[in-house]
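Visitor: Pasted the sequence and its predicted model underneath.
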Amino acid sequence: MGPEYSKIGKTTPSQSAMVVSINNFSDEILTHILSFLPFKDAFRTTVLSKRWRPLFHSLSVLRFDDTCVKNPDNWILFRQFMDLVMFSPYSHNLTLKSFHLNCRSMRWDSKSDCFTLNTWLQEAKRRRVEEIQLFFFLEDFMKLLSGCPVLENLKTEEVLKAELKKLIIGCSMLEDLKYGYDDSIVGVTAGGYSKPLPKLSKADIHLFDVPLRAVSGVQFLTLTGMGKSLPNEEINSYYKGYPVFENLIELQLFWFDHCIHDWVEVVTMLQNCPKLQILSISKCRNSTTTEDSKYPNHVPKCVSSHLTTCKIIDYEPVEADFQFATYMLQNARLLQVMEIHCPFTPKAMVSPKFIDDLIYCPRISPACKLSLE
């Protein structure tokens, strides 16, 4: 953001000819054309004529970026430009589809800035905005929310985390969620929410970010931080307590360093994913694998009737990993692809036997192709 928003040059002859040639278009067509221009170029059209001024302000998607704000003067110009667009009388009664604000400048610091941000958001809300996207550095985000008049009760990082989670699980129109605030859940308590987000189809979250019940209606799920557990069983059951994922067709599971890798837990989760077709498991070389792999007698429905692809990353030639891989090969009737990715430097006390035997393991699916990498 810079002086280009305050100093707009006069039109050239070629530009004037262009104005003459498209002035016969309806306002709807001209507004549609403006929507394809970079935002600051669309703004420049306001100097062409009186007719063009309201066209820009009728845009239903607003994108602001303060990346170029480098000094106090630029910051003043940026805020004036934001006010000019957000509070324009030409757009007062128009619905706003989307409001994007990319906040990378280090100028977001004072309470007055928090209040200004709040007024922009309130105006977007008044215009019945359908989507809001805000991009902040984490420290600036904490400062702004903590100083925002609407959220002035947020005094600690722990409370802020809790409020962010409440905000997420309260967004009934959310369709795609990617959330990874912090590994720590200090200060976050259980309780309150039990329904899935009705519109959500895709989620990429860390374990204990939001309750799994909130994302139980998705088709695509990426879950990071498997193997973690908390001493408080109430919180464990609130965030985990694997619900039934009725619509899930693709599942990716990731483990962290020094976590416990339990294959029985994976099979337990699969029992609650009746339509799963694609399963990807990324172990961690520094995780601990439990050896007690007594799977339930009942094979999960997804394994016997739907699973077509299974991938295991950082497979180790140990008995537990071998048992899980053979379990899938011997029970997945529709399995087409089984990918096994071994680490470059296997741990000590492993046996090549658990790789060689895997090659010759019987497969219930005649179409299954085993890939070892």
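Guide: That came through fine.
Visitor: Could you use CA atoms for every contact and neighbour count after this?
Guide: Will do.
Visitor: residues contacting Lys161?
Guide: Lys161 sits next to 181, 188 when contact means CA atoms under 8 Å, 6 or more residues apart in numbering.
Visitor: sec struct for Glu139, please.
Guide: helix (DSSP: H, G, I helix; E, B strand; the rest coil).
Visitor: Who are the contact partners of it?
Guide: Contacts of Glu139 (CA under 8 Å, 6+ apart): none.
Visitor: which residues of this structure fall in helices?
Guide: 13-22, 27-34, 39-44, 52-57, 72-86, 111-126, 138-147, 157-169, 233-239, 263-270, 301-305, 319-331, 353-359 (DSSP state H).
Visitor: what about those helices, which gets the closest to Val188?
Guide: Closest of those to Val188 is helix 157-169, at 5.7 Å (criterion: CA to CA).
Visitor: Included below, for side-by-side comparison, is a second structure:
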Amino acid sequence: MEPEDDKSETSTSISTLPDSILCHILSFLPTRTSIATSVLSRRWRHLWKHLHVLNLDGYSFNTPELSRDHVEDRFVDFVNEVLHQVQVRRIQKFRLEGEVRNYSCTLSFWIDAVTSEPHLQELYLSLWNTSGSFYTLPYSVFSCPSLVSLVLKGDIIVSFDNLKSLQLPSLKNLDLEIISTELDKLLSLCPALETLKVFIFFNSGGIDPNEIHVPRSLKRLTLESEACDSTVDHLEIHTPSLEYLDIALVACYSQISVRTYPNLVEACLNICFDDMHIDWMPKLLNAVCGTKFLALQASTTACLICVPSLEFPQFCCLVRLQIGFEFFNSRVLIDLLHCCCKLEALLIHACESVSYGCLYGEPVEPSSWTQPVSVPSCVVSHLSIIEFRDYEDLEEEHEFIAYVIERGLVLKTVTIHTRTFTDQEIKDHILKKLSVVPIGSSICQLKLE
């Protein structure tokens, strides 16, 4: 129990803070909680009305004894009262989440009210409808000149009859995980966009994108699409300032147009195994060859393995490589290591599942160990960390690990993770086999987990 004098001191110290600081503290709370502080004292009674941040959560009204219609009515009344009491003109951040069933018109009224004001910088909408219908976002969202960040999630549709007078000149961050959007039209409204995160739902009853052209101003791009039999004709990523790239393409993409990215720091490629993807994979790999951190998921590796006469580009800046395999392939990995002269950390994930496109051919088959003609330079001079997940102690896996342990002159740690439920006897056998391999580095530690 806190002593009375300590409570008094705490209360006194809080009461000495100016209203602006107290409002800033309240802005980190759900608005419903902020309003509850009005009972503390006369000074707190109207403090919440000066908030610049509104966080309105419809799910917080759910209780077992109330019907969904009753919960919805209470939430609508609450938001109406909040917007009536606060100074809407001063709102900088507006967050609204909940289930939309019977109040679409009222919802549009709220959104129009906050987006028409000059100070709104961040808008977050997470709206879901279990009845199967969708909510069409009002145009006012796309003509808000002050908006810097826009996050849309749920059963929302974004469509445009006319782009005239629509523009988001200040928008830097766009995060979309909605049922349908005319993505190319929306992106054309964002000339200053720097961060784009998109999850595309295909065959959802909405509008499937045929072409995607991302803004040249982008610095961070995360693009993901769900598994389906749909095809995107053209994906264009002409973004010279790109620093981060994470693409998970499970739908089929007929053509991809890329440029070199001189500022790229990190890239993660998860491209489903598909005949048409095999054709353009080398072009994408060349575009990201300047990155420092690279992750190739198993589906991507499967595409690369099937590229006829594949020649890897030189990854002169790469220091960390994460690579997945459905079936471990030492030949491809050794070829890749020859092109990574500064590689310091290698993370291998065997037995990863592979996602397939709509036009895939034969699955990738297991390979076998072949002694390399020469040792990759990074193994001798830079490689200090190796981690191998889902290790099964197949002959090819063992020979590869033994090869790099023996020739890795600066290795610090080699960590082997066996598959889940591997019994201790097998683990002991694996460790015994690797323990007799000559170690090239005097400081190398071999760990089996």
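Guide: The structure has been received and is ready for your questions. This is a predicted model, so every value here is computed, not measured.
Visitor: quick revisit: will you turn the helices of the first structure into a markdown table that also has distance to Ser105 of the first structure?
Guide: Putting those into a markdown table (distance: least, CA to CA, whole Å) gives the following:
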| stretch | distance to Ser105 of the first structure |
| --- | --- |
| helix 13-22 | 33 |
| helix 27-34 | 27 |
| helix 39-44 | 18 |
| helix 52-57 | 25 |
| helix 72-86 | 9 |
| helix 111-126 | 12 |
| helix 138-147 | 9 |
| helix 157-169 | 22 |
| helix 233-239 | 36 |
| helix 263-270 | 43 |
| helix 301-305 | 48 |
| helix 319-331 | 48 |
| helix 353-359 | 53 |
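Visitor: Among the ones you listed, which comes closest to Asp204 of the first structure?
Guide: helix 157-169 (12.9 Å).
Visitor: ok, and for the closest one, which residues are buried?
Guide: Under the neighbour-count criterion of 16 or more other CA atoms under 10 Å, helix 157-169 of the first structure has 160-162, 165, 168-169 buried.
Visitor: Also stretch 301-318 of the first structure?
Guide: By neighbour count on 16+ other CA under 10 Å, the buried set for stretch 301-318 of the first structure is 301-318.
Visitor: got it, and stretch 101-119 of the first structure?
Guide: 101, 103-105, 108, 113-119.
Visitor: Name the surrounding residues that touch that stretch.
Guide: 63-70, 72, 75, 133-137, 140, 143-145, 147-150.
Visitor: give me that answer again for 7 Å
Guide: Identification of contacts with stretch 101-119 of the first structure by CA atoms under 7 Å, 6 or more residues apart in numbering yields 63-67, 69, 133-137, 140, 143-144, 147-149.
Visitor: Quick check on those: which are buried?
Guide: Neighbour counting over those (16+ other CA under 10 Å) leaves 64-66, 69, 136, 140, 143-144, 147-148 as the buried ones.
Visitor: For Asp176 of the first structure, state which of the residues you listed is nearest.
Guide: Using CA to CA, Phe136 comes nearest to Asp176 of the first structure of those, at 19.1 Å.
Visitor: per the alignment, that closest one corresponds to what in the second structure?
Guide: Alignment note (TM-score structural alignment): Phe136 of the first structure maps to Gly154 of the second structure.
Visitor: Then Ile359 of the first structure?
Guide: Checking TM-score structural alignment: Ile359 of the first structure goes with Ser435.
Visitor: Check Lys311 of the first structure too.
Guide: Per TM-score structural alignment, Lys311 of the first structure is aligned with Glu387.
Visitor: Same question for Cys103 of the first structure.
Guide: Cys103 of the first structure maps onto Leu127 in the second structure, by TM-score structural alignment.
Visitor: repeat for Leu279 of the first structure
Guide: Aligned against the second structure by TM-score structural alignment, Leu279 of the first structure finds its counterpart in Leu346.
Visitor: if I read this right, its match contacts Ser384, doesn't it?
Guide: No: with contact defined as CA atoms under 7 Å, Leu346 of the second structure does not reach Ser384; the gap is 8.5 Å.
Visitor: Surely Glu250 of the first structure touches Thr222?
Guide: No: using CA under 7 Å, Glu250 of the first structure is not in contact with Thr222, being 8.4 Å away.
Visitor: How much space separates the match of Phe136 of the first structure from Gly132 of the second structure?
Guide: Between Gly154 of the second structure and Gly132 of the second structure the computed distance is 11 Å (CA to CA, to the nearest Å).
Visitor: Among the buried residues of stretch 101-119 of the first structure, which one lies nearest to Lys199 of the first structure?
Guide: Using CA to CA, Leu101 comes nearest to Lys199 of the first structure of those, at 23.9 Å.
Visitor: Check the gap between that closest one and Leu177 of the first structure for me.
Guide: 18 Å.
Visitor: circling back: which of Glu250 and Thr222 of the first structure has more residues huddled nearby?
Guide: Per other CA atoms under 10 Å, whichever of Glu250 of the first structure and Thr222 has more neighbours is Glu250, with 20 against 17.
Visitor: what separates the more buried one from Thr326 of the first structure, distance-wise?
Guide: Distance, Glu250 of the first structure to Thr326 of the first structure, using CA to CA: 21 Å.
Visitor: Thr345 of the first structure too?
Guide: For Thr345 of the first structure relative to Thr326 of the first structure (CA to CA), the value is 23 Å.
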